[in-house]
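> Mind folding the following:
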Amino acid sequence: MLLILSVVAGLILTLAPSPIQAYVRFPDLPDTYVNDLAKVLDYPQREQVRSELQAFHQRTNQQVLLVTIPSYRDYSNQHPSFEAFATDLFNHRGVGSRWRNDGVMMLVPPGDRKVRIQLGSAYGSGWNPRMQTVIDRYMLPDFRRGQMAQGIMNGVRALLNELGTHQLTTSGSTVPSTSTYASTPAGNIITGIFIVIIIVGLIILIPFIIVFAIVKFIFNLFSGNRPQPQYRSRPSYYDDDDRYRSYSSYDDSYSSRSDDEGGHSSGGGASGSW
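So this is what the prediction gives:
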């Protein structure tokens, strides 16, 4: 009887389902503008979107990052919602400026049939309805027709237009500010005196410089110490080869991240599903 009970207990332990292991990991997002891990866009479309995002970044200093992944559940089974995963992914990647927190991330996991526009913490709650309009009007209609790439491209353009149309103003931004000099009568008098001193100093100093240069030239001429021509050393191989030059993130859109990246999101944005 004991032998039978031992065998039955062993079978129960062997066949019982093992507890699900918890996991949270985030995808590697090396590109500054487009990380199409789900392969939604073809090469020309990907380069077109990257070009538009890079041009916007250079013009406004705001980073917009496009990310596609097959499913967010491939990376986490601990996040209570898609929105929570998007917020943590934004903060893990550090989208946008660490000082202004003005970055924006568009996340599309086709396997989950969801889309999220995640905003940096500098954007107020008034931006959430604008992002919802971008999703509902310019992305979801194409997604429902199965035109994923077209929906993403339309959404990116509508998003950039929305960001460029409305000025970002918030009291929560931690941008280092510099104090401006207030113009007052006393300040104008001090500024005028300072300018006069500079002009008088230049008038006195310039003749001395000219006389000194003439005397030095005559001395070198009669003493035989003529200035020797300077020869520039031959440039090395690495100076002539562009492959060994370093580029900033503005020169190379494929760089991992710029020094100013590291923005934070408080969870603002909008979502959609189809």
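
> C-alpha only now, for contacts and for neighbours.
Noted.

> what's the helix or strand hosting residue 56 packed up against?
Following DSSP states H and E, the helix or strand that holds residue 56 is helix 43-60. Secondary-structure packing of helix 43-60 (3 or more C-alpha pairs under 8 Å, 6 or more residues apart in numbering; DSSP states H and E): strand 34-36, strand 64-68, helix 148-165.

> out of these, nearest to residue 197?
Nearest to residue 197, of all those, is helix 148-165, at 45.8 Å by C-alpha to C-alpha.

> I'd like the distance from the closest one to the chain centre, please.
The chain centre lies 17 Å from the centre of helix 148-165; the measure is C-alpha atoms, centre = their mean, to the nearest Å.

> Check what contacts that helix and list those residues.
40-41, 45, 49, 56, 130-131, 134-135, 138-143 (C-alpha atoms under 8 Å, 6 or more residues apart in numbering).

> Can you list the buried residues in that helix?
148-160, 162-163 (16 or more other C-alpha atoms under 10 Å).

> picking that back up, next step: the contacts of helix 148-165 restricted to strands.
In strands, judged by DSSP state E, none of those are found.

> Can you tell me which of those is nearest residue 92?
Out of those, the member with the shortest distance to residue 92 (by C-alpha to C-alpha) is residue 131, at 21.6 Å.

> what's the burial count for the closest one?
Residues within reach of residue 131, counting by other C-alpha atoms under 10 Å, total 23.

> Second input sequence below; structure requested for side-by-side comparison:
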Amino acid sequence: MTALISRILLCLLLVCSFAGEARADAGPAVVQAGRVTDEAGLFTVEQKRVLSEKLERLEQSTRHQMVVVTVSSLGGAEIGPFTTALGNEWGIGRKGHNDGVVLLVAPQEQLAQISVGVGLEAVLPDELCQSIMNERMIPRFREGDLFGGVDAGVDALIERLD
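Next comes the predicted model:
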């Protein structure tokens, strides 16, 4: 009887842990709108054009794909897994190379994330991406300049990838 209860508890524990993993990727449904998907409405038409042109030039010169995404809220999702899942769902980066980059901003939670495909991790390691956010993006965000922060982050990433 004790063995049966132990097995039931173990099964419940496993089910709960898988449910937690599934929730990590859950979040708002975001439909890709090109290289810049501004669901939070942070950017002007001109700002989106400027970012899109930079990202297009990057892709033409290096073949690496990068997208910028804003969402009003993550809806309870964790930003890291959500950003990675979004990049995978959208197929950012070349198949077989996994060389895409997703820069995501969630203003309601005051969070940003740079997720990099495995094929670019040597060029854009996590420490460098965090440094770009800390030194180039966050200071501008704190001044209320969300576009300036994203633009500076995109420029820093492009400098590294070119």
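
> Most neighbours among the contacts of helix 148-165 of structure 1, please name it.
residue 135 leads the contacts of helix 148-165 of structure 1 on contacts (other C-alpha under 10 Å) with 26 neighbours.

> any idea what residue 107 of structure 1 aligns with in structure 2?
The pairwise alignment with structure 2 assigns residue 107 of structure 1 to residue 104, based on TM-score structural alignment.

> shouldn't that match be in contact with residue 110?
No. In this structure, residue 104 of structure 2 is not within contact of residue 110 by C-alpha atoms under 8 Å, at 11.0 Å.

> Between the two, tell me which one has more neighbours.
Neighbours were counted for residue 104 of structure 2 and for residue 110 using other C-alpha under 10 Å; residue 104 has more, 25 against 12.

> Tell me the spacing between the more buried one and residue 95 of structure 2.
21 Å (C-alpha to C-alpha, to the nearest Å).

> same thing with residue 139 of structure 2?
Applying C-alpha to C-alpha to residue 139 of structure 2 and residue 95 of structure 2 gives a distance of 35 Å.

> Equivalent analysis for residue 19 of structure 2, please.
Plainly put, residue 19 of structure 2 is 29 Å away from residue 95 of structure 2 if you go by C-alpha to C-alpha.

> repeat for residue 55 of structure 2
18 Å.

> now do residue 45 of structure 2
Using C-alpha to C-alpha, we find residue 45 of structure 2 at a distance of 30 Å from residue 95 of structure 2.

> and if you look at residue 82 of structure 2?
20 Å.

> quick one: which of the two has more around it?
Higher neighbour count among residue 82 of structure 2 and residue 95: residue 82, with 21 against 9, using other C-alpha under 10 Å.

> host element of the more buried one?
helix 79-90.

> In structure 1, where's the longest helix?
Longest helix in structure 1 by number of residues (criterion: DSSP state H): helix 185-223.

> corresponding residues in structure 2 for that helix?
By TM-score structural alignment, helix 185-223 of structure 1 lines up with nothing in structure 2.

> Can you find the partner of residue 97 of structure 1 in structure 2?
For residue 97 of structure 1, the residue aligned by TM-score structural alignment is residue 94.

> Next: residue 52 of structure 1.
Using TM-score structural alignment, residue 52 of structure 1 sits opposite residue 54 in structure 2.

> For burial, what's the neighbour tally of that match?
By other C-alpha under 10 Å, neighbour count at residue 54 of structure 2 equals 17.

> Also the one 5 residues further on?
Applying other C-alpha under 10 Å, we find 17 residues neighbouring residue 59 of structure 2.
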